[in-house]
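A.B. asks: got a predicted structure plus its sequence, pasted below:
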Amino acid sequence: MLQGNSIGADARSVAEAVSSRSMPAREVIEQHLAHIDRANPRLNAIVTVAAESARQAADEIDARLARGESVGALAGVPFTVKDLIATAGVRTTAGSTALADNVPRVDAPAVARMRAEGAILIGKTNTPEFGASGLTHNDLFGYTLNPLSPDGIDRSPGGSSGGEASAIASGMSVVGLGTDFGGSVRWPAHCTGLCSVRPTGGRISPDGQYPGVMFDERVLTNAATMHGSVQTIGPMARNLDDLTSMLRVLSSPEYRWADPAGVRLDELDVRWAAGEGTVPVSAEIVAAVTESAERLAPSVNSMQPYSGAALRQANDLFTRMRAAETQTDILQYGPATGFGENIREVLAAVRPTPRTDAEALWAERSVLRHELLSTMGDVLILPVASILAPPIGETRFDVDGTVLSWSEALASSRAISILGVPSVVVPVATSASGLPIGVQIVARPWQEHNALAVAALCMRKPPH
């Protein structure tokens, strides 16, 4: 039970307290709104607070319970949504001045599924413009800070779901929805000590993400683009149970859900890698991956180093495919000169590509994906990124004498994105400076249950 305070509680506890009427949903929301008032001025994680609509939704849940009606599995749970994802009646800017006053009329399907289970939208969270950076800041709202600063240094929560990570890690929301293109729910989870999942493409409806195809007041995915084919919506939470519950709620009904509790770990063949093979990784992060593999080894059928070639080639393919995009979905909102620096750089990197060459890139992806699936076993463990949560304002990072950009530092995440396999991130260790270290636990397509089961063994247990 919540003992009168819902801040920091998990989703299951909140939903049980609300459903049993031991704590009204309205009280849960008021406590979280008060916490936002205290914490958000410093963190700048939530850019639009949906206070009145959240109160109204809470009152409706309390009224239904008073009438003896059933409520959903997430009844009264406050959640936030990355500002790239459409929310009916709540401003959605994608971090761009071009959409500063945009208020969608239709929820993204993922948002609608959360609301249908009784979760209450409490705010929208900061993102780099159109999610085009691994560091969360934009011209519209500025920088978002990581709530964790054990060494007294203001740090980034990563990106592009950095506002979402900061909101959840600081207790302003219980769970939330981010998006993942090249690591955008995985890297922020690593930076803030959260759990997240990049699902198999299609498990969660990708519609509702900006930029996209505008039709009938909806934002539809443009499947002809790399962005539309690779980016997913993914849940984020403070613990693995909440993450699993969210993924179950969000999963499209046409895809069978398998319970992680039913996984036979002793039948799994697991591989591990110290990185994707072309970019250096911090020694502390490599040690965390290695130790995770060693702890897991007695519980699984086999544990071996990954020896395939697909990871080494995948990050470069991600870069080449990205440069082949025309970015017409972004340009529908205005000329290049009207966007911030990150988007201007994305547009400047576009290289006119003959259709035959573009199709050859997709063919190369198919080959690499087949190679990965033939060599990864059932589960693959590897770093999320090459670095820990970086100080605010830093954009170049030294790893063993090699200076990396943020995109190079995310090579391990980008490789998994382009290869189209699901990945769960959980915190497994703490650095010497007190920062969290997460690892990716990658599974075969549609087998998120295997990754979640392995993650439960790998996850760092909080101190008692």
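C.D. replies: Alright, I've got the coordinates.
A.B. asks: going by C-alpha atoms from here, please, whenever you check contacts or count neighbours.
C.D. replies: Noted.
A.B. asks: counting by contacts, list what the one helix or strand Ile441 maps to packs against.
C.D. replies: Per DSSP states H and E: Ile441 is located in strand 436-443. For strand 436-443, the elements it packs on are helix 186-192, helix 283-296, strand 379-383, strand 423-430, helix 448-458, judged by 3 or more CA pairs under 8 Å, 6 or more residues apart in numbering; DSSP states H and E.
A.B. asks: tell me which of the ones you listed sits most buried.
C.D. replies: Ranked by mean neighbour count under mean count of other CA atoms under 10 Å, those are led by helix 186-192, which reaches a mean of 33.
A.B. asks: report the separation between Pro260 and Pro445.
C.D. replies: Distance of Pro260 to Pro445, computed by CA to CA, to the nearest Å: 15 Å.
A.B. asks: next, the one to line up against it:
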Amino acid sequence: MEDVIEDELCHLPAVELVKRLRTREVSAREVVTAHLDRVERVNPAINAIVTLTADQALADAAAADERLAHGEEVGPLHGIPVAHKDNHDVAGVRTTYGSPLLADNVPTAHSPIVERMRAAGVITLGKTNVPEFGAGSHTMNPVFGATRNPYRPLLSAGGSSGGAAAALAAGLHPLADGNDMGGSLRNPASFCNVVGLRPSPGRVPGGPGSLPASWLAVHGPMARTVEDVALLLSVIAGYDPHSPSSLREPAAPFAEPLDTDLTGLRVAWSPDLGGLPVDPAVSQVLEPAVKVFGDLGCEVEEATPDLTDADEVFRTLRARIFHLNLGALAEAHPGQIKETLAAEIAYGGTLSGQRVEKASVLQTRLVASTREFFSKYDLLLAPVSQVPPFPIRWEYPETVAGHEMRDYIDWMRSSSAISATRCPAISVPAGFTPDGSPVGLQMIGPHRGELSLLRAAHMFERATRHGERRPDLS
């Protein structure tokens, strides 16, 4: 019976946990202890949390309770336990980026997103698993191995925030931080039946070390509900004078109620984003999901923005970023970075300035054409991933719906094409395949349109309730 009570505490939404902690209906020690106990029982089967800071978490929880007992002002996430993604630095905690080259790396300072979460009262439980250097949408690496899908443990949890998503689904923590270049917040959310938001570039500051093309890789929130994602976004978003691309818009509105009337909302549905191969199992789940918007009063029609140049933009700038970030490391340690990533780093080093400049010009045109599209529609619906979760032993799917994939990122074009538009996008649980694999619906909003996107996602979630189906980890 005690395990049942603890497990119910571990599956409460973060917004409810916050209320209970504030009213002292439960203590931070009780919440952290319940989650640590569940980690001990459940995590060995899925390998989502790879570094655990149990003793420090319990000490921080005790301190959190003392602050409330003394009537001190506390942050909006006071006492909420979170394991941070293993490519986000946490001072004093091993942060490996999934690479043997950094297996003993212990940062001395927090990443900006971690800094904001801890300032809001988050208690660090440890670190969640990632692919090597966060590259690829399947969470496996030579340091910790692969993360298993909580719903079907022989399948992938997605990536690169796969450890974060699996931990959410399994009840190991209620909120998670992640980052997204080509789908790393959305794909694992889709695979694990949780919610992942890729915010607009600059919405969540990346810090002073951000590259000029930092709009391609953004930081963002994950959770089991849209409301919880919005709560975390209200903490991690907001202007940072040290971040060159930081938006000045306030973050507080994201914490406000999301209920709204969708009557008359102009919704575009693109089943394949202009001709991408999509596994029939994904389409069979998404088609009835899209009909829900009609039931909610939306005006739904098939339409796709012009994404002709999205692949060129994404691939060119992604390769260039990886070369700038990891080129020197790859050169100093030949053969010690996974082959698929090493090839992309090497390709980035061959790109001429003219090629990179051309990609930047194409990206500017892509943004303009996307804005034109959203003058006609309020919301775009599309697949998150072109495939359902695949076998954990694969590095990536080599074919999709009979089409051969060029490399380890080709199968995720349904997400990476949207990254190139600079639009915010969210993955929301949309149902399950006949064999029980989760499938998410990708909802895309106009530039800087996170608030309206979250409201629409919340109403879809409330109408369908697919996210309430928990994995059987007994």
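C.D. replies: Thanks, I have it. No experiment lies behind these values; they were computed from the predicted model shown.
A.B. asks: what would you report as the TM-score here?
C.D. replies: Overlay of the two chains. TM-score (TM-score structural alignment, normalised by the length of structure 1): 0.90; 445 aligned residues with a CA RMSD of 2.2 Å.
A.B. asks: which among the helices and strands packed on strand 436-443 of structure 1 is found nearest to Asp269 of structure 1?
C.D. replies: Smallest distance to Asp269 of structure 1 across these (CA to CA): 6.7 Å, for strand 379-383.
A.B. asks: of all the helices and strands packed on strand 436-443 of structure 1, which one is nearest Arg271 of structure 1?
C.D. replies: Using CA to CA, those put strand 379-383 closest to Arg271 of structure 1, at 4.8 Å.
A.B. asks: show residues contacting that closest one.
C.D. replies: Outside strand 379-383 of structure 1, the residues that touch it by CA atoms under 8 Å, 6 or more residues apart in numbering are 268-276, 285-286, 289, 293, 306, 412-413, 438-444, 450-451.
A.B. asks: show me how far the helix or strand just after that strand is from its chain's centre.
C.D. replies: Per DSSP H and E, the first helix or strand lying C-terminal to strand 379-383 of structure 1 is strand 396-399. Relative to its parent chain, strand 396-399 of structure 1 has a centroid offset of 23 Å by CA atoms, centre = their mean, to the nearest Å.
A.B. asks: buried sites along strand 396-399 of structure 1?
C.D. replies: For strand 396-399 of structure 1, the neighbour count (16 or more other CA atoms under 10 Å) marks 397, 399 as buried.
A.B. asks: residue at max distance from the center of structure 2?
C.D. replies: His70 (36.1 Å; CA atoms, centre = their mean).
A.B. asks: quick one: map that one onto structure 1.
C.D. replies: Counting by TM-score structural alignment, His70 of structure 2 corresponds to Arg67 in structure 1.
A.B. asks: how about Arg448 of structure 2?
C.D. replies: Arg448 of structure 2 maps onto Trp446 in structure 1, by TM-score structural alignment.
A.B. asks: so what's its match closest to, chain neighbours aside?
C.D. replies: Excluding the flanking residues, the one nearest Trp446 of structure 1 by CA to CA, 6 or more residues apart in numbering is Thr200, at 5.8 Å.
A.B. asks: next one: Gly79 of structure 2
C.D. replies: Excluding its sequence neighbours, the residue lying closest to Gly79 of structure 2 (CA to CA, 6+ apart) is Ala28, at 5.0 Å.
A.B. asks: that neighbour: what's it in contact with?
C.D. replies: Counting by CA under 8 Å, 6+ apart, Ala28 of structure 2 touches 21, 61-62, 64-65, 79-80.
A.B. asks: again, only using 6 Å
C.D. replies: Going by CA atoms under 6 Å, 6 or more residues apart in numbering, Ala28 of structure 2 touches 61, 65, 79.
A.B. asks: let's have these in a markdown table, adding neighbour count, secondary structure and distance to Cys10 of structure 2.
C.D. replies: Below are the contacts of Ala28 of structure 2 laid out as a markdown table (neighbours: other CA atoms under 10 Å; DSSP: H, G, I helix; E, B strand; the rest coil; distance: CA to CA, whole Å):
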| residue | neighbour count | secondary structure | distance to Cys10 of structure 2 |
| --- | --- | --- | --- |
| Ala61 | 27 | helix | 15 |
| Asp65 | 20 | helix | 18 |
| Gly79 | 32 | coil | 13 |
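A.B. asks: any chance of the residues you listed in TSV, plus distance to Ala91 of structure 2?
C.D. replies: Putting these into TSV (distance: CA to CA, whole Å) gives the following:
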residue	distance to Ala91 of structure 2
Ala61	18
Asp65	23
Gly79	19
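A.B. asks: between those, which sits nearest Ala310 of structure 2?
C.D. replies: Nearest to Ala310 of structure 2 among the contacts of Ala28 of structure 2, with distances taken as CA to CA, is Gly79, at 41.7 Å.
A.B. asks: map the closest one onto structure 1.
C.D. replies: Counting by TM-score structural alignment, the partner of Gly79 of structure 2 is Gly76.
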